[in-house]
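Q: can't give you the sequence, but here's the structure:
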């Protein structure tokens, strides 16, 4: 039996219920359902208010709005990992003739293509997709509102294009691709393009009186990749677990980590928020959260994860405005993180290690600065400054005897293991930075040479 207690403590559970209840009351939402994920599984789920006369549970569907975008980004990155496209590809390479054809796939994922925020015509979230029968109708003619790459500018039509990209490459509807490649492997059987009972009705609440107005729930057609999906707390909890650790049946953990990395500049007044590849980023009380918020008429939703804490939180409500779902989800996550900090997994020896790799481990010096190179259980390595500051990075094998940085300053840079005439390792070269076994030595390996007087006392 694991020594880690997976169930939450009673006081923690009560604090979660209290926060959920106050959120529902203050937000004047007919119903709110929430979940917390820890160690890859939901450890708490609660509902407040009612759906059709009963408290909501983990099986009630709500519309999740723009969280749909994270699912679409997952499909696009699967294509990238398969070699079917590159993030630097212009859209026109895969969808010829589009007005926004010069926008790159990566820019569309990160909302840096400078495209319009909304589709032309009537409010797309409240009107049938049949009003926009072609991709040209989704964008219109005047599509560029900012120079590409200059700033983050959220674009719903941009994700409609990404859905069309998936359909073009896979040769079938993006929703069917999503079901087969993501939802089924993750066990998300209650996540659908159209509502399937039991589901909540979307409501608007009058700003000055406690009365309700039903909101429309339309099929948005070609705009669906921007916000069409319906899901449940149980399903989104599974998705939150995936956004923390990945799943080899869908995306490897390093690709999910790439999604969580900043890919667009934040607004000058909002340095605590940003955007990755299909994921919003939020720094809150020193904790980095990743996930997405969502809203459609009658519904709001949020999924946040903290990879460092191994925690995720989900909130869904059936109200157009008033419920602070993002803050509520962040509060639920923080409640668990602070009351019950993550317990590290037991240390275990590596299952296997190549003797040649073992020879590379230990101290290396970039000039006079000491670094430690060590192998990791997942087959990667990490290079970390001994002082704790400086430029650390994780490295993945490239299959040809080299390595590539996957985060930090050296992300994308190649590490080459250089040999001497006798075939022994002489030094490491990481993006032109030379690492040697002694500080500034041997002199012949150090770019620019070394003072022939050597180390001395002045």
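A: Sure, I can see it. Computed from a prediction, not measured in an experiment: that's the story for all the values here. Numbers count the residues shown, from 1 in each chain.

Q: use CA for all of it now, contacts and neighbours both
A: OK.

Q: for the spatially closest residue to residue 391 that is not a sequence neighbour, what are its contacts?
A: Nearest non-adjacent residue to residue 391, counting by C-alpha to C-alpha, 6 or more residues apart in numbering: residue 409, 6.1 Å away. Residues near residue 409 by C-alpha atoms under 8 Å, 6 or more residues apart in numbering: 391-393.

Q: and residue 237, how many neighbours?
A: Residue 237 has 29 neighbours, counted by other C-alpha atoms under 10 Å.

Q: pretty sure it contacts residue 35?
A: Yes: between residue 237 and residue 35 there is a contact at 6.5 Å, judged by C-alpha atoms under 8 Å.

Q: and stretch 430-438, how far from the chain's centre?
A: The chain centre lies 33 Å from the centre of stretch 430-438; the measure is C-alpha atoms, centre = their mean, to the nearest Å.

Q: ok, residue 220 - how many residues close by?
A: 21.

Q: just the helices in the protein please.
A: Using DSSP state H, the helices of the chain run over residues 10-27, 67-81, 105-110, 135-139, 156-170, 174-178, 184-186, 233-245, 253-260, 325-339, 355-360.

Q: next up, a second structure to put side by side with the first:
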């Protein structure tokens, strides 16, 4: 739990937003290290304060759960992210777009389904949706730019249904909600739930908003959830993934695939997750809006502090800024403590790799990390730094930075001692440009000389 002073600061931020946004009700929570550590509510649902099990519509947060199922299919080998859609859902007018482009809103598809506004109109079948999506509904060249597409997630819902042999909703329930114990999340409101309202812009009166089954567009924003369930999902996005996905896959989902350059480059999109720079933090999660509702889940994977928020109003509440502020305030008031350092066993073959290496004349330090990982960083200043995960047989895989995805290999001498490193064609040696190593281009046989010495000999 948090300190009383921290809890009061969070409550005041929530209360101020509820008043300034004129929300009939507003609930929020903070998650840290996978646990719900604070929650509060303002306003009323059915004449009483909402609680952590009161359902709100979460809108486009639904997309992230659908994306998790797509990534499970990828990890199972049922599809590749670079597969064209037509390989799995033939018969569309945009079959050349890839699964990855659909996940990251880079497919170029129209933002909304043709016809009446889908968020306020009961939806039809996939056959009807597909028939409405002609060539004119491709608004941009695939891969050209970020263009948010609700339609794209309707398409992904159909892809999931075909590969799983059931509905997208059944797949999300069986593969995400049930394993994560998100037992209250559902496609239609049940039990205690908030009613969606539009608040008049110039008077303190409200208008009920409609709620319906969006049909083939439902994967773009159908689900309802509560504080308890969405807190668990927030922890999942931060890396507490349970058995649903490997943490490396969720980290891949958090990588920026496209940047939203409609203004300052403060936001982007990964594989089903929104990415936001706010308050000096890089957050991952998703916002959601449907007529009558706003929702948000965000987490800072670096501190493992996240937040969720729900409001039953169509507009007015700064749901993303509220969520980002709650995360920053929790970390500012109670910074997470670093894990205690403890000595650990290290294989001798790794110890002899550590120390100073040189890429040409540039010095680098190689350090051993837990679990046999390595860290290669410039000895001074900024430069190409990466961490590496062991692959076996003196080979490591780059995880981040310039060398992400590249292989670091150790070459040993006749006595079995490390002689040089080979990293993406770059040779690292114990001394600068060691002539005994296969340095690309060779090493001048005259060795190191005073500046200008080679010119004077000419």
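A: Received, thanks. Keep in mind it's a predicted model, so treat the numbers as computed, not measured.

Q: can you calculate the TM-score here?
A: The TM-score (TM-score structural alignment, normalised by the length of structure 1) is 0.93; 451 aligned residues with a C-alpha RMSD of 1.9 Å.

Q: packed most tightly, which of the helices of structure 1 would that be?
A: Most buried of those by mean neighbour count (mean count of other C-alpha atoms under 10 Å) is helix 105-110; its value is a mean of 27.

Q: pretty sure residue 167 of structure 2 is touching residue 161, no?
A: Yes: taking contacts as C-alpha under 8 Å, residue 167 of structure 2 lies within contact range of residue 161: 4.7 Å.

Q: and the gap between the residue mapped onto residue 163 of structure 2 from structure 1 and residue 136 of structure 1?
A: For residue 163 of structure 2, the aligned position in structure 1 is residue 169, judged by TM-score structural alignment. Here the criterion is C-alpha to C-alpha, to the nearest Å. By it, residue 169 of structure 1 lies 19 Å from residue 136 of structure 1.

Q: try residue 435 of structure 1
A: From residue 435 of structure 1 to residue 136 of structure 1 the distance is 53 Å (C-alpha to C-alpha).

Q: and the residue nearest to residue 391 of structure 1, what pairs with it in structure 2?
A: When structure 2 is aligned by TM-score structural alignment, the residue opposite residue 409 of structure 1 is residue 402.

Q: and the gap between its match and residue 302 of structure 2?
A: According to C-alpha to C-alpha, residue 402 of structure 2 stands 20 Å off from residue 302 of structure 2.

Q: what's the answer for residue 215 of structure 2, then?
A: Distance of residue 215 of structure 2 to residue 302 of structure 2, given as C-alpha to C-alpha: 38 Å.

Q: with neighbour numbers in mind, choose between the two.
A: More neighbours surround residue 215 than the other of residue 215 of structure 2 and residue 302, with 18 against 10 (other C-alpha under 10 Å).

Q: from residue 403 of structure 2, how far out is that one?
A: Distance of residue 215 of structure 2 to residue 403 of structure 2, computed by C-alpha to C-alpha: 44 Å.

Q: how about residue 425 of structure 2?
A: Distance from residue 425 of structure 2 to residue 403 of structure 2, by C-alpha to C-alpha: 11 Å.

Q: out of those two, which sits in the more crowded spot?
A: Higher neighbour count among residue 425 of structure 2 and residue 403: residue 403, with 19 against 12, using other C-alpha under 10 Å.

Q: what's that one in contact with, if anything?
A: So residue 403 of structure 2 contacts 384-386, 424 (C-alpha under 8 Å, 6+ apart).

Q: translate residue 312 of structure 1 into the numbering of structure 2.
A: Taking TM-score structural alignment, residue 312 of structure 1 has residue 306 as its aligned residue in structure 2.

Q: which residues touch the nearest residue to its match once chain neighbours are set aside?
A: Excluding its sequence neighbours, the residue lying closest to residue 306 of structure 2 (C-alpha to C-alpha, 6+ apart) is residue 299, at 3.7 Å. For residue 299 of structure 2, the contact set (C-alpha under 8 Å, 6+ apart) comprises 234-235, 237-238, 283-285, 305-307, 327.

Q: residues in contact with the residue mapped onto residue 45 of structure 1 from structure 2?
A: In structure 2, residue 45 of structure 1 lines up with residue 39, judged by TM-score structural alignment. Residues in contact with residue 39 of structure 2 (C-alpha under 8 Å, 6+ apart) are 27-30, 52.

Q: which among the residues you listed gets closest to residue 290 of structure 2?
A: Using C-alpha to C-alpha, residue 27 is the member of the contacts of residue 39 of structure 2 that lies nearest residue 290 of structure 2, at 16.5 Å.

Q: does residue 443 of structure 2 touch residue 433 like I think?
A: Yes: counting by C-alpha under 8 Å, residue 443 of structure 2 touches residue 433, with 6.7 Å between them.

Q: who's more crowded, these two?
A: residue 433 (23 against 15).

Q: for the match of residue 45 of structure 1, give its distance to residue 20 of structure 2.
A: For residue 39 of structure 2 relative to residue 20 of structure 2 (C-alpha to C-alpha), the value is 20 Å.

Q: and residue 201 of structure 1, what pairs with it in structure 2?
A: For residue 201 of structure 1, the residue aligned by TM-score structural alignment is residue 195.

Q: which residue packs closest to its match, ignoring adjacent ones?
A: In this structure, residue 195 of structure 2 finds its nearest non-sequential neighbour in residue 312, 6.6 Å apart by C-alpha to C-alpha, 6+ apart.

Q: check contacts around that neighbour.
A: Counting by C-alpha under 8 Å, 6+ apart, residue 312 of structure 2 has contacts 23-26, 56, 194-197, 292-294.

Q: same question for residue 74 of structure 2.
A: Per C-alpha under 8 Å, 6+ apart, neighbours of residue 74 of structure 2: 80-81.

Q: report the spatially closest residue to the corresponding residue of structure 1 for residue 207 of structure 2, excluding sequence-adjacent ones.
A: In structure 1, residue 207 of structure 2 lines up with residue 213, judged by TM-score structural alignment. Closest residue to residue 213 of structure 1 apart from its sequence neighbours, by C-alpha to C-alpha, 6+ apart: residue 204 at 5.1 Å.

Q: same check on residue 212 of structure 2?
A: Counting by C-alpha to C-alpha, 6+ apart, the residue nearest residue 212 of structure 2 is residue 122, at 5.6 Å.

Q: same check on residue 350 of structure 2?
A: Spatial nearest neighbour of residue 350 of structure 2, excluding adjacent residues (C-alpha to C-alpha, 6+ apart): residue 368 at 7.0 Å.
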